[in-house]
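S.K.: give me a model of this one.
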Amino acid sequence: MEAKKRSMMAGSAVAAGALLLTTVVSGCGGSSGGNTSNSGAASGSKSQGPVTISMIYDFAGKEFPKAGNEVQRAIEKYTNTKLNIQALPSTTYAQKIPVMVASGDLPDVIAGDPHAQGSSWLLNAIQQGQFWDLTPYIKQYPKLFNINPVILKNAEVNGHLYGLPRVRPLARNVTFVRADWLKNLGLQVPKTLNQYLDMLRKFTHDDPDKDGKNDTFGASVTTAFATTVDSFAVAFGAPNNWEVVNGKFIKDVDTPQYLQGLEFEKKMYDEHLVNSDSAVIQRPQWEGYFFDGKAGSIGNTSNTGDAYLASLKQNNPKAEITAFSALKAPNGKIRVPAGPGYNGELMFPKSSVKTEAQLKQILDFFEKLDERPMANLLAYGIEGKDYTVKNGKAVINPNSDYMDTVGYPYRYTLGVVDPTTYAIPAANLSAIDKLTNKLVEENDKYAVVDPTYTLTSPTYQQRGAQLDKLLTDANTQFLLGKITVQQWKAQVKKWHEEGGDQIAKEYAEAYAKQQK
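M.R.: Reported below is the predicted structural model:
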């Protein structure tokens, strides 16, 4: 499940420098039966046999590994569990899980995000007491809850934690760029917005691949796969979705800085520095422009660097990439939009996890995943196959199928804390991974947080999708030159009249209660 979408949906079309708040969602799932009928004991006592845990969540990998695979057997053996896992495609999962929650027919573990757009059904279930409140158990699991306090706070509902947030960096969005094109043109990685725009122009007009043809452009962008609070607007000084001023909530589109960012982005469309079909293409075409050597840059989350480089080299073995993230605005400031810092939460229904003893068994399982043997497994895969150990460090096999066998099915779905926190260090991280790790760490200094992550607006839950689409469509039409600034402002006014003002009021009321 994606972390909260509202700070994404209100933004403009993704541009090359836009820091995509996408999260490639990956997951696995459990049997729909869901009862933990096993002979295991509560936390702190001896277990008499494997603890059965059933799970269900969405999975975005190629194909979920078959039951009994080597990785799952290793997890079950170490944690003394039997995992019943069912994987569902994201769309199917999104349709099925609200029905399951309403019926109460749930497994022991589900993935959900109470703050996600349209998740009023999950908030209602929480308020009705259908899920365990984990707040009293945090101190009992020091590894599991070794989480940035900001992220932990973002995952709360009314001051209580109802799930284990699958932690991600707060601002993990970067722009990948063809390093060989930069070299061909004598360019450096951009550090400012103006340098970035200059790079796009030269990628479009100066034959960066040196093939003598006018067949390249600056950046591949899309609105079909993902939209975002415009990172350009945030860079210019706009809020990350909302800001609080003297207790009142101000929407990003109501600030002059937001329009500055939108107009900056429009230059890319006006000068044909990006693909004009951004409003209609899907992910394969969007990424394909970059992989095929047509576009010189693309924005995505930091963990996609190795995969992007591999896809590029299939078409051009000499291709190289680098990356950048935060760009300095003309006013000299550096700002990037922060996400919530997690990719959905692992939640425990009381209809299946009926006792505190059962809950502690499951929390024990997740705590054990942070012990070194399991951290090594989730971080690097099977020793001897996906990596070897030399001088106390993991030497990663670049030819392993780790992402398909471990990463997507287990690491990004079961891992709460980043497993590299507790694993042995890696000896041979790729250059692009080292760079992107450094970039997201630096981004923490510049991250602008959305203050509504921990707040609830009934109007937004009911009508947020429609209202967000109104702004997203207006942004897209403006970028493509189909409406004027005045017409764009008229759509913003319509947003206010059709529910935006009420949402702002509800956030202010919730914020006031939270402060007390």
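S.K.: make it CA atoms for all contacts and neighbour counts henceforth
M.R.: Noted.
S.K.: what about the helices in the stretch 101-250 of the chain?
M.R.: For the stretch 101-250 of the chain, helices defined by DSSP state H, counting those that start in this stretch occupy the ranges 120-127, 149-154, 179-185, 193-205, 231-236.
S.K.: run through who's touching the longest one.
M.R.: Surrounding helix 193-205, the residues in contact under the criterion C-alpha atoms under 8 Å, 6 or more residues apart in numbering are 17, 181, 185, 187, 190, 208, 214-219, 268, 273, 295-296, 327-330.
S.K.: Produce a PyMOL select command limited to the buried residues of those residues.
M.R.: Here is the PyMOL command that selects the buried residues among the contacts of helix 193-205 (16 or more other C-alpha atoms under 10 Å):
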select buried, resi 17+181+185+190+208+216+217+218+219+268+273+295+296+327+328+329
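S.K.: out of the contacts of helix 193-205, which sit inside strands?
M.R.: Taking DSSP state E, every one of the contacts of helix 193-205 sits outside strands.
S.K.: let's see this one next, to set against the first:
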Amino acid sequence: MSRRRFLASATGAALATASFPLLTGCGNGGADSSAQGAANRAVTLPDHVPFTGVTPDLPASQDGVLAGYFAYPTPVRGIEGDPGSGGEGITALVNIFDPVPPAAGDNPFWQALNERLGTELSLNMVPDSSYMQRLSAVLAGGDLPDLVEIRLDQPQRAQLLKAQFTDLTEHLSGDAVRAYPFLANIPTESWRTCVYNGGIYALPTPRPSVGNIMLCRADLVEERGLNPEPADFAEFAELCAGLTDERAGHWALGFGSAGPLSTWAFLMQMLGAPNEWGEQGGEFTSWFETEEAKQAADDLARLVREGVFHPDSFAATSDPRIWFGIGKTALNRDGAAAWDLLTHTYDISVGAVVAPAYEGGGDAAHFAGGATFALTALKKTDDARRVEQLLSLANWLAAPFGTEEHLFRTYGVEGEHFTFENGVPTLTGAGETQTRLPLEYLTDGPPFLGPGDETRVRAQHAYQERVVPGLVRSAGSGLYSDTDTTKKGVIQRLMQDTLNQIMQGNKPVSDWDDAVRDWRNQGGDAIRSEYEAEFARAN
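M.R.: As a prediction, the model looks like this:
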């Protein structure tokens, strides 16, 4: 992967989903009514039928540890025939994080894709920064493409899906999904986000449950003889001090445009705080409202005073991933996919720091990430054959690692778009330019580790084996709050701005309570009430 492509895709694919869970909404549910909640709970989710066509070098687990591969196995043919044939061309609206690739007429990869699909796939690719605005205009105009990516921060998702998109329940519920074996291969947890209005209204784009990881420059830790496994917060602070050399232009931490809440969340893990929302006796508590929240803010202010943060951290235009890659910083909490992306882009050794319990005594519980990046819905139609054609296309897009379909979709044609280097597909210049179609944001197969360097894949797998069994999910996971989707990002900014001020010494930690009061009044209490009502109906 080239540096240019990494900087685009890391900002998006790997990192928008996992590095910034604080800015996305929880998904699943429906309109805020008792009947709606009961109808959703009655939906039979698609059967889960794992693909067994290839054997991984390191096994997956039922609780979410991903399979690992050191090289791309001999690909197997997963689908016979042309998945898109039997109907007219297919249109889709989807976001893109990479630069837009050449149009179909000038793109041999796109032409080869359409030939394999047996139909013309037309993609309206919209940059992520303007996607929500474009989607709103398309929805208001009423002339929808066949496939539409629906983000999890889309307001009033239940009403929108019912009004303009197809109920897929009869095609996907229970054993009906077995007609589309690669959709059946998608983990059940990802399908939960697709249930609205008493039916299955979308397809998921699955993501790993491990969520964010505190990545470290393993080479710098080893070079300085430091301990990469701190036993408590005090030892974590010592690690940060050891990685900081201000005169040489090196610091342990830095957040810049990512904001400090992700680093704050790492300390919240240490303190045993809830992952966004906790629940006890049916009553929900936001992590912002806890004593641990103020303790984490105070600790971050202490680390700033001790000089372990990059001095430009509070400049919103700075990119912490670049700092990490070039060695200006040595720790960065990021999405799981960034482990490989940063390694390849900067030719560095990347590892991960497991959060210890704050006062010692073992590992802290790890905060789970979302099981789905976004949803893809099918334009409303009563034409069953058209629905089947679109689902057949989606089934092809969800072809898993190890299949001919996945290899082509990801890397293109061998010799033209990629070559094998030590068993790992490596894009050519033409591949870098032509294969950037954002197909993985329509739907995708289950995530996996590799293929790549055996030492790195083993380290990633070992990390997951260590943290995944104790994952902590938000109490709001699987519940729906429309206020959460419409106001979360705005009111969360109140907390981030206050955290910024506390960390810089401009406000005392006691001001956190005032910010929480504003957060509650401007939407936090409404989110809580909606979650509690959904939780009560589900229990």
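S.K.: mind checking how far the aligned residue in structure 2 for D468 of structure 1 is from L499 of structure 2?
M.R.: Using TM-score structural alignment, the partner of D468 of structure 1 in structure 2 is Q492. Separation of Q492 of structure 2 from L499 of structure 2 (C-alpha to C-alpha, to the nearest Å) stands at 11 Å.
S.K.: more neighbours: these two, which one.
M.R.: Using other C-alpha atoms under 10 Å, the more surrounded residue of Q492 of structure 2 and L499 is L499, with 30 against 19.
S.K.: who touches the more buried one in this structure?
M.R.: Contacts for L499 of structure 2 (C-alpha under 8 Å, 6+ apart) come out as P260, L261, A297, W512.
S.K.: about what we covered before: deepest-packed of the helices of the stretch 101-250 of structure 1, please.
M.R.: Stretch with highest mean neighbour count among the helices of the stretch 101-250 of structure 1: helix 231-236 (a mean of 29; mean count of other C-alpha atoms under 10 Å).
S.K.: find me the equivalent region of that one in structure 2.
M.R.: When structure 2 is aligned by TM-score structural alignment, the counterpart of helix 231-236 of structure 1 is residues 266-271.
S.K.: ok now that stretch, how far from the chain's centre?
M.R.: The chain centroid and the centroid of stretch 266-271 of structure 2 are separated by 20 Å, computed with C-alpha atoms, centre = their mean, to the nearest Å.
S.K.: rewinding a little: among the helices of the stretch 101-250 of structure 1, which is nearest G49 of structure 1?
M.R.: Checking the helices of the stretch 101-250 of structure 1 against G49 of structure 1 by C-alpha to C-alpha gives helix 120-127 as the closest, at 31.5 Å.
S.K.: average gap between the match of helix 231-236 of structure 1 and structure 1?
M.R.: Compared with structure 1 after fitting, stretch 266-271 of structure 2 deviates on average by 2.0 Å (mean C-alpha distance after the TM-score superposition for structure 1).
S.K.: with adjacent residues omitted, what lies nearest to R520 of structure 2?
M.R.: Spatial nearest neighbour of R520 of structure 2, excluding adjacent residues (C-alpha to C-alpha, 6 or more residues apart in numbering): A526 at 7.7 Å.
S.K.: which residue in structure 1 lines up with the one you found?
M.R.: Alignment note: A526 of structure 2 maps to Q502 in structure 1; criterion TM-score structural alignment.
S.K.: distance check, its match against A510 of structure 1.
M.R.: Separation of Q502 of structure 1 from A510 of structure 1 (C-alpha to C-alpha): 12 Å.
S.K.: can you check A60 of structure 1 too?
M.R.: Applying C-alpha to C-alpha, the value for A60 of structure 1 to A510 of structure 1 is 35 Å.
S.K.: A237 of structure 2 -> structure 1?
M.R.: So, by TM-score structural alignment, A237 of structure 2 is matched to L197.
S.K.: I misspoke; the intended subject was D511 of structure 2.
M.R.: Using TM-score structural alignment, D511 of structure 2 pairs with Q487 in structure 1.
S.K.: check which helix or strand covers its match.
M.R.: According to DSSP states H and E, Q487 of structure 1 maps onto helix 485-495.
S.K.: now W488 of structure 1: closest residue in space that isn't a chain neighbour?
M.R.: Nearest residue to W488 of structure 1 in three dimensions, chain neighbours excluded: A474, at 5.9 Å (C-alpha to C-alpha, 6+ apart).
S.K.: isn't that neighbour up against K494?
M.R.: No. The criterion here is C-alpha atoms under 8 Å, and A474 of structure 1 misses it with K494 at 10.8 Å.
S.K.: these two: which is more packed in?
M.R.: Ranked by neighbour count (other C-alpha under 10 Å), A474 of structure 1 and K494 place A474 first, with 25 against 15.
S.K.: and the more buried one, what does it touch?
M.R.: Under the criterion of C-alpha under 8 Å, 6+ apart, the contact partners of A474 of structure 1 comprise I483, W488, Q491.
S.K.: how close does it get to E356 of structure 1?
M.R.: Noted for A474 of structure 1: a distance of 50 Å to E356 of structure 1, by C-alpha to C-alpha.
S.K.: equivalent analysis for K469 of structure 1, please.
M.R.: Using C-alpha to C-alpha, we find K469 of structure 1 at a distance of 42 Å from E356 of structure 1.
S.K.: repeat that for F365 of structure 1.
M.R.: 14 Å.
S.K.: neighbour-wise, which of those two wins?
M.R.: Set side by side, F365 of structure 1 and E356 show more neighbours around F365, with 21 against 13, by other C-alpha under 10 Å.
S.K.: residue in structure 2 matching the more buried one?
M.R.: So, by TM-score structural alignment, F365 of structure 1 is matched to L393.
S.K.: burial count for E80 of structure 2?
M.R.: Neighbourhood size, E80 of structure 2 [other C-alpha under 10 Å]: 6.
S.K.: tell me the secondary structure for it?
M.R.: Three-state assignment for E80 of structure 2 (DSSP: H, G, I helix; E, B strand; the rest coil): coil.
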